[in-house]
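Engineer: sequence plus predicted model, see below.
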Amino acid sequence: MKMRYAMLCSSNQNRSMEAHSFLKGQGFDFASYGTGAHVKLPGPSLREPNVYDFGTPYKHMFDDLRHKDPDLYKRNGILPMLKRNVTVKTAPQRWQDNAADGLFDVVFTFEEKVFDMVIEDLNNRDQTLMKNVLEINLEVKDNHEEAATRSRLTLELCQELEAIESWEDSIDEILAAFERQKGRALLYSVCFY
């Protein structure tokens, strides 16, 4: 069964874009979004993040940070991350502003607070179609290595979901088996469009 997927993170565009890039390369139909008010990238200190509006092209962010301090942003992995993001899509999108982008079969989140935000958003929408959407949270630490590891785990979950006729009938068993095999706890919920 061919499914449509969304990846969501809060605002930094690393975890969802890593998964988006990796899984798109594997032939899956993916979109990625942030849920924060702005895109926030690490700055020279924790108190000085680089803040951009959603819709700001990744190329602009790359050029801006390369101009500010190329050594810092290369060393902390932000410039390579933005270079990757440019190859995936033009600019970051905000989940709440892009409801018209389509209906997804599965929405992956990578932190519990985003999982909760998506459930709240979907429950507050007009649910006129009564089409179900599976939301799965696979907790990911916000670093490049962990994002890459979780992308592979997400791929395995997608492959299992694609291999069955109807996830609705066996999702409990699939996710319980995944948790046992991988030693990773998952949260999941079913919402509706």
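Structural biologist: Received, thanks.
Engineer: from here on, contacts and neighbour counts on C-alpha atoms
Structural biologist: Fine.
Engineer: E139: neighbouring residues, count only.
Structural biologist: By other C-alpha atoms under 10 Å, the residues close to E139 number 19.
Engineer: equivalent analysis for N14, please.
Structural biologist: For N14, using other C-alpha under 10 Å, the count is 23.
Engineer: correct me if wrong: E162 contacts Y5.
Structural biologist: No: using C-alpha atoms under 8 Å, E162 makes no contact with Y5, being 11.1 Å away.
Engineer: ok, the two, which is more surrounded?
Structural biologist: Y5 (22 against 15).
Engineer: what helix or strand does the more buried one sit in?
Structural biologist: Per DSSP states H and E, Y5 falls inside strand 4-9.
Engineer: next one: that strand to chain centre, how far?
Structural biologist: Its chain's C-alpha centre and that of strand 4-9 lie 5 Å apart, by C-alpha atoms, centre = their mean, to the nearest Å.
Engineer: next, the one to line up against it:
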Amino acid sequence: MKLRYAMVCSSNQNRSMEAHSLLKREGFDVSSYGTGAHVKLPGPSLREPNVYEFGTPYKQMYDDLRRKDADLYKRNGILPMLKRNYSVKTAPQRWQENAVDGRFDVIFTFEEKVFDTVIEDLNNRRQPLVRTVLIINLEVKDNHEEAAIGAKLTLDLCQELESVDCWEDSIDDIVILFEQQHNRKLLYSISFY
């Protein structure tokens, strides 16, 4: 079964893009989005984040931060992250504005508040397709190491979903097995859009 996936995180594009990058390399049909108002990347302090509009090319962000303080942004992993991101796609996209026509079978989120945002957004849309969609939240801390682990776990889940004839009939068993094998709790919901 060939499914179409969406990876969704808040606003910094680390966790969703790490999963997007890995799944794309593995041949999956995947897109990625953020749900925040802007793309926020760490700055020189917590009170000074770097804020960009969705749609700003990753290469432009990379060049901007390299000009500001290449050593800082290389050391904290932001420049390598942006380099990975622009090798995957041109610019970050906002879920609420760009996923309208996406015909996704499975949507992954990486924090519970994003899971809630996606479900709320789907419930508030007009339902022209009335297609079933599975939303899964895999809680992943927002750092580079955990994003890599989360991406691998997401890949494992996608492979399990692809291996069955009908995920609707198998999702409970897939989730139970995943939780036992990886000692991680998943939230999931089935919605329509």
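Structural biologist: Noted; the coordinates are in hand. Remember, predicted model here, so these are calculated numbers, not experimental data.
Engineer: hmm, back to that, for the strand holding Y5 of the first structure, buried residues please.
Structural biologist: Under the neighbour-count criterion of 16 or more other C-alpha atoms under 10 Å, strand 4-9 of the first structure has R4, Y5, A6, M7, L8, C9 buried.
Engineer: ditto for stretch 184-193 of the second structure
Structural biologist: By neighbour count on 16+ other C-alpha under 10 Å, the buried set for stretch 184-193 of the second structure is Y188, F192, Y193.
Engineer: from I135 of the second structure, how far out is the first one?
Structural biologist: It refers to Y188 of the second structure. Separation of Y188 of the second structure from I135 of the second structure (C-alpha to C-alpha, to the nearest Å): 5 Å.
Engineer: shared neighbours, the two?
Structural biologist: Residues touching both Y188 of the second structure and I135 (C-alpha atoms under 8 Å, 6 or more residues apart in numbering): none.
Engineer: all the helices of the first structure, residue numbers only.
Structural biologist: In order along the chain, the first structure carries the following helices (DSSP state H): 15-25, 58-68, 70-75, 78-88, 112-124, 144-162, 167-182.
Engineer: okay, the angle between the fifth one and strand 4-9?
Structural biologist: Between the axes of helix 112-124 of the first structure and strand 4-9, defined by axes from the mean of the first three to the mean of the last three C-alpha atoms, to 10 degrees, the angle is 130 degrees.
Engineer: mean deviation, helix 112-124 of the first structure versus the second structure?
Structural biologist: Compared with the second structure after the fit, helix 112-124 of the first structure shows a mean deviation of 0.2 Å (mean C-alpha distance after the TM-score superposition for the first structure).
Engineer: list of residues touching that helix?
Structural biologist: 8-10, 35, 96, 109, 135-137, 139, 189, 191-193.
Engineer: farthest pair within these?
Structural biologist: Farthest-apart pair in the contacts of helix 112-124 of the first structure is E139 and Y193; separation 24.3 Å (C-alpha to C-alpha).
Engineer: contact partners for F110 of the first structure?
Structural biologist: So F110 of the first structure contacts L8, C9, R15, S16, N137, L138, E139, V140 (C-alpha under 8 Å, 6+ apart).
Engineer: that one pairs with which position in the second structure?
Structural biologist: Aligned counterpart of F110 of the first structure in the second structure: F110 (TM-score structural alignment).
Engineer: ok, its match to L187 of the second structure distance?
Structural biologist: Note on F110 of the second structure: its distance to L187 of the second structure, by C-alpha to C-alpha, is 10 Å.
Engineer: what of C9 of the second structure?
Structural biologist: 15 Å.
Engineer: number of residues surrounding I119 of the second structure?
Structural biologist: Count around I119 of the second structure with other C-alpha under 10 Å applied: 17.
Engineer: relative to L186 of the second structure, how far out is it?
Structural biologist: In terms of C-alpha to C-alpha, I119 of the second structure sits 15 Å off from L186 of the second structure.
Engineer: same question for K68 of the second structure.
Structural biologist: Using C-alpha to C-alpha, K68 of the second structure is found at 39 Å from L186 of the second structure.
Engineer: check E53 of the second structure too.
Structural biologist: 31 Å.
Engineer: next, the contact list for the alignment partner in the second structure of K59 of the first structure, please.
Structural biologist: Counting by TM-score structural alignment, K59 of the first structure corresponds to K59 in the second structure. Counting by C-alpha under 8 Å, 6+ apart, K59 of the second structure makes contact with L82, K83, Y86, T90.
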